[in-house]
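Q: Below is the sequence, then the predicted model.
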Amino acid sequence: MSGCDDAGPDNGPDAGGRRPVVGITTYVERARQGVWDVAAAYLQYDYVQLVTRAGGVPVLLPPPGPGAAPAGEVLARVDALVLAGGRDVDARYYGAEPHPTADPPATDRDQWELALTRAALDDGVPLLGICRGAQVLAVALGGTLVQHVPDLPGARAHKHGPGEFASHTVRTVPGSRVATALGAEAVVSCYHHQAVERLPDGLRATAHAEDGVVEGVEVDGEGFAVGVQWHPEQTLDDLRLVESLVQAAREQEER
């Protein structure tokens, strides 16, 4: 594991050179601060810490609204992309009706992240999808999702009660980017009730839970486009996966 509790602006990874800029997607939600109740770009601060400790410079990428710069223009200003966790992707984007347990859709975020994902894949921008982000990656390429994992025969808990993460072991596929970063298996924190079902062409499963549920995916080829169902931001003492993303961004800049 990489322990980087003392990493700061002057002593973190790659302190002697330019740190890659990593865009992180967010919601737009109502937020209260003092007397104000306004729309705000919202992201758990753990994601910011995760990217910073791994050697990147975090920049938030909320849904920009109508008339804003296209996704490709936004991505031209960052070196890598993190699709953060969040609500279920609207099932209508992969031709299904929403399951009764599905979250209310966040249409603005769905549209923005699907556009960012496709642009990142087209432009070779290194990408890491976290939980929902892994599902966005699959849907962007034409895949489908299991809408309620507990409906699967033999499925174990992939989350506990509201706001309570589950912990389990995932096994990685040899030769995959996830295996290179984490080894043959890893204990991870997860909180999801949906998962990748049908893999689209060009996307392969690279990690599975003990019950067979897909926990990691990546796009074929030399680029870095990886999705994981677990939450690396919950274990800030293990930066290996996000360090791999940051390293991919450095290598992309050098080409």
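A: Structure's in. What do you need? Residues are numbered from 1 along each chain as shown.
Q: all contacts plus neighbour counts: C-alpha atoms, from now on.
A: Fine.
Q: Show me the helices in the stretch 51-200 of the chain, by range?
A: Per DSSP state H, counting those that start in this stretch, the stretch 51-200 of the chain has helices spanning 71-75, 107-123, 132-140, 177-182. These are given in chain order.
Q: most packed of these?
A: For those, the largest average neighbour count (mean count of other CA atoms under 10 Å) is found in helix 132-140, namely a mean of 28.
Q: Packing partners of that helix?
A: For helix 132-140, the packing partners by 3 or more CA pairs under 8 Å, 6 or more residues apart in numbering; DSSP states H and E come out as strand 80-83, helix 107-123, strand 127-130, strand 195-196, strand 225-228.
Q: another structure for you, compare them:
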Amino acid sequence: MKPVIGLSCYRNKAQWGVWDTEAVLLPTTYTRSVELAGGIPILLPPPQDPGDHADAVVARIDGLIITGGPDVDPARYGADRHPQTDQPGGVRDAWELALLDAADRISLPVLGICRGLQVLAVHAGGTLQQHLPDQLGHQLHSPGGADYGTVEVIVEPKSRVASLVGDRLQVSCHHHQAVAEHPGLQISARSADGAIEALEADGERFRLGVQWHPEERDDAGLFGGLIKAAAR
């Protein structure tokens, strides 16, 4: 049987047809990438009371993807909000952190993408650099609007990420924040300007995150690695 992969998603106001109302949203590039890798995608919208649902949801899936989205509330890692940081989205933050708690309890395979990498770091007790241009002096990682930046990523040769995507690659990215501290997680890739682009946990369990958007380039490696781990 194909493994079932749960993907966190938005709960936002949206328009389609004659409708203009709150909706559960996720770009189809995510679900298509899961399907192409051999999995069955299901969306996991944030409920009003996340703590009561996470264990039940995680018990019914074989793998978890924490997807891209808005900035994590800096209060989650003990920081004041930077002027460029998004307004807090408490329900989604709480839901994804609860999903990661539940996933840890049963050693569920986890892949974090963009915001998902940052949520993994915050869940581990880490912190974020809230506005990367302050540190790097450029906006190549997020050129503006809906445009993706293209950066070169250098991967640690013996890492799990390297086994899935190789030692060096061009990636699509759309982020103005980056991981700063990441206790318990190892850096497995950086961009040429030094920004952390991937983290992974030691051990046999598949638990890693990337700052780029593999779904935008039909990157079978990362999704394939998750599906293989979930199929076990």
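A: Structure's in. What do you need? All values reported here derive from a predicted model rather than from experimental measurement.
Q: TM-score for this pair?
A: These two chains, once laid on top of each other, score a TM-score of 0.96 by TM-score structural alignment, normalised by the length of structure 2; 232 aligned residues with a CA RMSD of 1.4 Å.
Q: could you redo the helices and strands packed on helix 132-140 of structure 1 as CSV and give each row distance to Gly67 of structure 1?
A: CSV is the format used below for these (distance: least, CA to CA, whole Å):
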stretch, distance to Gly67 of structure 1
strand 80-83, 22
helix 107-123, 12
strand 127-130, 25
strand 195-196, 32
strand 225-228, 28
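Q: what's the closest of those to Pro70 of structure 1?
A: helix 107-123 (8.3 Å; CA to CA).
Q: what stretch of structure 2 does that closest one fall on?
A: Here helix 107-123 of structure 1 aligns to structure 2 at residues 90-106, judged by TM-score structural alignment.
Q: Of all the helices of the stretch 51-200 of structure 1, which one comes closest to Val35 of structure 1?
A: For the helices of the stretch 51-200 of structure 1, the distance to Val35 of structure 1 is smallest for helix 107-123, at 26.6 Å, taking CA to CA.
Q: who's in contact with the closest one?
A: Contacts to helix 107-123 of structure 1, defined as CA atoms under 8 Å, 6 or more residues apart in numbering, come from residues 25-27, 62-65, 71-72, 75, 81, 83, 89-90, 126-127, 136-137, 139-141, 225.
Q: where's Gly17 of structure 2 relative to Pro27 of structure 2, distance?
A: Going from Gly17 of structure 2 to Pro27 of structure 2 by CA to CA, to the nearest Å gives 18 Å.
Q: Pull the number of nearby residues for the nearest residue to Pro88 of structure 2 once chain neighbours are set aside.
A: Taking CA to CA, 6 or more residues apart in numbering, and ignoring the residues beside it in sequence, Pro88 of structure 2 has Asp73 as its nearest neighbour in space, at 4.8 Å. Asp73 of structure 2: 21 surrounding residues under other CA atoms under 10 Å.
Q: which residue lines up with Asp73 of structure 2 in structure 1?
A: By TM-score structural alignment, Asp73 of structure 2 lines up with Asp90.
Q: got a list of what its match touches?
A: Taking CA under 8 Å, 6+ apart, one finds 98, 105-107, 110 in contact with Asp90 of structure 1.
Q: Next, please give the residue ranges for the strands of the stretch 151-255 of structure 1.
A: Counting by DSSP state E, counting those that start in this stretch, the stretch 151-255 of structure 1 forms strands over residues 166-172, 185-190, 195-196, 203-209, 214-219, 225-228, given from the N-terminal end onward.
Q: for those strands, which one ends up most surrounded?
A: For the strands of the stretch 151-255 of structure 1, the largest average neighbour count (mean count of other CA under 10 Å) is found in strand 225-228, namely a mean of 28.
Q: so that one corresponds to what in structure 2?
A: Counting by TM-score structural alignment, strand 225-228 of structure 1 falls onto residues 207-210 of structure 2.
Q: how far apart are that stretch and its match in structure 1?
A: Taken over the aligned residues, the distance from stretch 207-210 of structure 2 to structure 1 averages 0.5 Å (mean CA distance after the TM-score superposition for structure 1).
Q: Residues contacting that stretch, please?
A: The list of residues contacting stretch 207-210 of structure 2 from outside it, by CA under 8 Å, 6+ apart, reads 109-114, 116-117, 120, 161, 197-201.
Q: of those, closest to Gly184 of structure 2?
A: The nearest member of the contacts of stretch 207-210 of structure 2 to Gly184 of structure 2, counting by CA to CA, is Ala201 at 6.7 Å.
Q: I'd like to know how far the residue nearest to that closest one when sequence neighbours are not counted sits from Val122 of structure 2.
A: Leaving aside its chain neighbours, Ala201 of structure 2 sits nearest to Leu185 (4.9 Å; criterion: CA to CA, 6+ apart). Remark: distance between Leu185 of structure 2 and Val122 of structure 2 (CA to CA) = 11 Å.
Q: what's the distance between Arg53 of structure 1 and Val187 of structure 1?
A: 20 Å.
Q: Sorry, slip of the keys, the one I care about is Leu61 of structure 1.
A: The gap separating Leu61 of structure 1 from Val187 of structure 1 is 29 Å, by CA to CA.
Q: show me the contacts for the residue nearest the centre of structure 2.
A: Within structure 2, one residue has its C-alpha closest to the average C-alpha position: by CA atoms, centre = their mean, that is Gly116, at 2.0 Å. Under the criterion of CA under 8 Å, 6+ apart, the contact partners of Gly116 of structure 2 comprise 65-68, 209-211.
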